[in-house]
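*Asks:* Structure for the following, please:
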Amino acid sequence: MQKDGANEKYFLGSVKNAIRILKLYSRPKQEYGITEIAHQLDIHKTTVHRLVTKLCSKGFLEQNPHTKRYHLGLSILGLSGLVTTHYEIYRVSLHVLKPLVDELGETAHLAILEDQHIVYLHKIECRHPVSLMSSIGQRNPALKTGVGKVILAYQPQEYIQHVIAKSGPYHCEKTEAQIRAELDQIKKQGYSIAKEEISNGIVSIGAPVKDYTGKVIAGISVVGPLDRIKKMKTGFLVDKIIKAAAEISENLGFYETKQKAASLERN
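*Replies:* As a prediction, the model looks like this:
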């Protein structure tokens, strides 16, 4: 146990120092050498060299071949793009999800897909919430949630295969053929329903959110107890959730009629 604790402390220390190195570049100066970084942050040069080498290998830093100093790499731009995109999805969904929760009386989520999991970007509780396995930032298996399935259904086949292969025991009660058939049906109908798959007595209905290109980049879901959901007609719930997802998609620049017109012109 003591050894594990020491390893964890070492790992966290390395992460902290790597972040400190990257934060140096928030200053006007664009390039730093190993000695400068060590002096600025009061870190041993050997440690700085090791961390800079690792950051370079992942594309977060690059070495100028002429000055031998280091500047930010393109991976930083990729991360900033993700942050901007996720923030935009979060921002435009706020005024859509709240009225949806008020009207339906059940909890709503906004989520994105990360590997074989979904991550919740937003959650709005209803007036009579139940215990759910969800919170902002939490990860759940995509194949066990309504929102996860509806996002996954629109992904490329190779990505779906990757998720199925990595999900392991999360879908052991279904064959790969059954999972693929379910995802095909979800894509065809434009929504998903997950009944008691991640929590007993809980139903989740999901719909896809698209960006301006028509790519599904997120999803929303309404989640509630089976007995309360049964009291409302499924068709009514599905219609409201699909319309809310479409409104968020429009706020992101996607218009169904425009996409259909463009498709007809290409054909």
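
*Asks:* CA atoms for contacts and neighbours, from now on please.
*Replies:* Will do.

*Asks:* elements contacting the one helix or strand A6 maps to?
*Replies:* If you go by DSSP states H and E, A6 is part of helix 2-23. Under the contact definition 3 or more CA pairs under 8 Å, 6 or more residues apart in numbering; DSSP states H and E, helix 2-23 sits against helix 34-41, helix 45-57.

*Asks:* Out of those helices, flag the one nearest L97.
*Replies:* Using CA to CA as the measure, helix 45-57 is the one of those that comes nearest L97, at 38.9 Å.

*Asks:* How about residues contacting the closest one?
*Replies:* 14, 17-18, 34-35, 37-38, 61-63, 73 (CA atoms under 8 Å, 6 or more residues apart in numbering).

*Asks:* try 7 Å this time
*Replies:* With CA atoms under 7 Å, 6 or more residues apart in numbering as the contact definition, helix 45-57 has outside contacts at 18, 34-35, 38, 61-62.

*Asks:* among those residues, who's most crowded?
*Replies:* When the contacts of helix 45-57 are compared by neighbour count (other CA atoms under 10 Å), L61 ends up highest, at 22 neighbours.

*Asks:* My read is that that one contacts L72, right?
*Replies:* Yes: taking contacts as CA atoms under 7 Å, L61 lies within contact range of L72: 4.5 Å.

*Asks:* hang on, the earlier thing: just the contacts of helix 45-57 now: which is nearest R180?
*Replies:* Checking those against R180 with CA to CA, the nearest one is L61 at 40.3 Å.

*Asks:* For that closest one, give me its contacts.
*Replies:* Residues in contact with L61 (CA under 7 Å, 6+ apart) are 55, 70-73.

*Asks:* I'd like the structure of this one too, to check against the first:
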Amino acid sequence: MGTITKALDLLDLFSSTHPEIGLGEFTRLTGRDKATVHRHLTELAENGFLEQHPLTRAYRLGPALLRLAAVREAAFPMRKLLHPIVAALAEDVGELAHASLLQGDALSPVVHADPKLHGVSVHFDESELLPLHATSSGLAVLAFGPDALRERVLARPLAHHTGQTVTDPTALKTLIVEVRKTGVARLEGAFDAEVTSQGVPLYGEGGVIGALSVAVPSIRAQPEKLAEIATRLRAAAQEASRSLGGPSPSHSRPLPHAARAAHP
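*Replies:* Okay, here's the model as predicted:
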């Protein structure tokens, strides 16, 4: 891991529940030398990626990220393109829908919508990175994304998020083969013990760039409802992929020869 990567990795430790982090906490979370962490934090602050609270001296995300986010959205308007599709999907199925983009070996949420038609709903945090092995969105990306990504993720230890998280590589490969057959990934209780979700890949000019998903409290996840959501999800993903400049996803897309050999 290079110096720049080590510095930028610190930014991923922030979340809606941890908007400010002190030097000591950074050191504990990373397991790195305190002096090295302090140097990285100082450099990030000097370049506007972080700023310090004037009293507590804890670090928080800086103004440079706001400017870069505006530049990104102006040049590649992902939120503008995806928001109406995600909102329409959520209204259509009556449940929370969200879209996320691939960021390294995880998914970064872009937009979500919840019609809030029920007393029991799914909590969704757009600031939380989604693991590829434990979410339906991630499983869809692993199934249809690059071979190198799949091999890299399955080769390393995978974190348990609930008692139902699948972390065994062989079991995950079996799930991936099934997703390739149906075009829709489905997981129950793998990231949130009380949530069942379904996800499909989103395509851009370079192939799979993210995923579209619908999450349902497991108490409402009857087979008929899930089947209807899957149909609407496929249609929404086709529309979104066209908007993003990619080919329409297809659950009948044939397996590459290498994948067929690896997953008989």
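
*Asks:* Widest-spaced pair of the contacts of helix 45-57 of the first structure?
*Replies:* By the measure CA to CA, A38 and E62 form the most distant pair in the contacts of helix 45-57 of the first structure, at 17.2 Å.

*Asks:* For the first structure, which segments count as helices?
*Replies:* Counting by DSSP state H, residue ranges of the helices within the first structure are 2-23, 34-41, 45-57, 75-104, 146-152, 157-167, 176-189, 226-231, 234-251, 256-266.

*Asks:* for the ones you listed, which one sits closest to I124 of the first structure?
*Replies:* Among those, helix 75-104 comes nearest to I124 of the first structure, with 6.8 Å by CA to CA.

*Asks:* Tell me which residues of the closest one come out buried.
*Replies:* For helix 75-104 of the first structure, the neighbour count (16 or more other CA atoms under 10 Å) marks 86, 89-90, 92-93, 96-98, 100-101, 104 as buried.

*Asks:* so what corresponds to E250 of the first structure in the second structure?
*Replies:* Taking TM-score structural alignment as the alignment basis, one finds that E250 of the first structure is matched in the second structure by R242.

*Asks:* Assess the claim that its match and P249 are in contact.
*Replies:* No: under the criterion of CA under 7 Å, R242 of the second structure is not in contact with P249, lying 9.2 Å apart.

*Asks:* quick revisit: what's the most buried one of the helices of the first structure?
*Replies:* By mean neighbour count, with neighbours taken as mean count of other CA atoms under 10 Å, helix 146-152 ranks first of the helices of the first structure at a mean of 30.

*Asks:* what range in the second structure matches it?
*Replies:* Following TM-score structural alignment, the aligned partner range for helix 146-152 of the first structure in the second structure is 136-142.

*Asks:* centre of the chain versus the matching stretch, how much separation?
*Replies:* Mean C-alpha position of stretch 136-142 of the second structure versus that of the full chain (CA atoms, centre = their mean, to the nearest Å) differs by 8 Å.

*Asks:* Same check on stretch 59-68 of the second structure?
*Replies:* Counting by CA atoms, centre = their mean, stretch 59-68 of the second structure comes out at 21 Å from the chain centroid.

*Asks:* same check, this time on stretch 210-222 of the second structure
*Replies:* Taking the mean C-alpha point of stretch 210-222 of the second structure and that of its whole chain, the gap between them comes to 14 Å (CA atoms, centre = their mean).

*Asks:* Which residues outside that stretch are in contact with it?
*Replies:* Applying CA under 7 Å, 6+ apart, the external contacts of stretch 210-222 of the second structure come out as 95-102, 107, 121-122, 137, 140-141, 194-202, 237.

*Asks:* what span of the first structure lines up against that stretch?
*Replies:* Going by TM-score structural alignment, stretch 210-222 of the second structure sits over residues 218-230 in the first structure.

*Asks:* Residue nearest the middle of the first structure, spatially speaking?
*Replies:* Centroid-nearest residue in the first structure, with CA atoms, centre = their mean: I112, separated by 3.0 Å.

*Asks:* Which residue in the second structure aligns with that residue?
*Replies:* Aligned counterpart of I112 of the first structure in the second structure: L101 (TM-score structural alignment).

*Asks:* Could you measure from the residue nearest to its match when sequence neighbours are not counted over to E128 of the second structure?
*Replies:* Counting by CA to CA, 6 or more residues apart in numbering, the nearest residue to L101 of the second structure once its immediate chain neighbours are dropped is G210, at 4.0 Å. The spacing between G210 of the second structure and E128 of the second structure, counted by CA to CA, to the nearest Å, is 15 Å.

*Asks:* quick one: which of these two has more around it?
*Replies:* G210 (26 against 16).

*Asks:* Would you mind measuring from that one to A99 of the second structure?
*Replies:* G210 of the second structure sits at a distance of 7 Å from A99 of the second structure (criterion: CA to CA).
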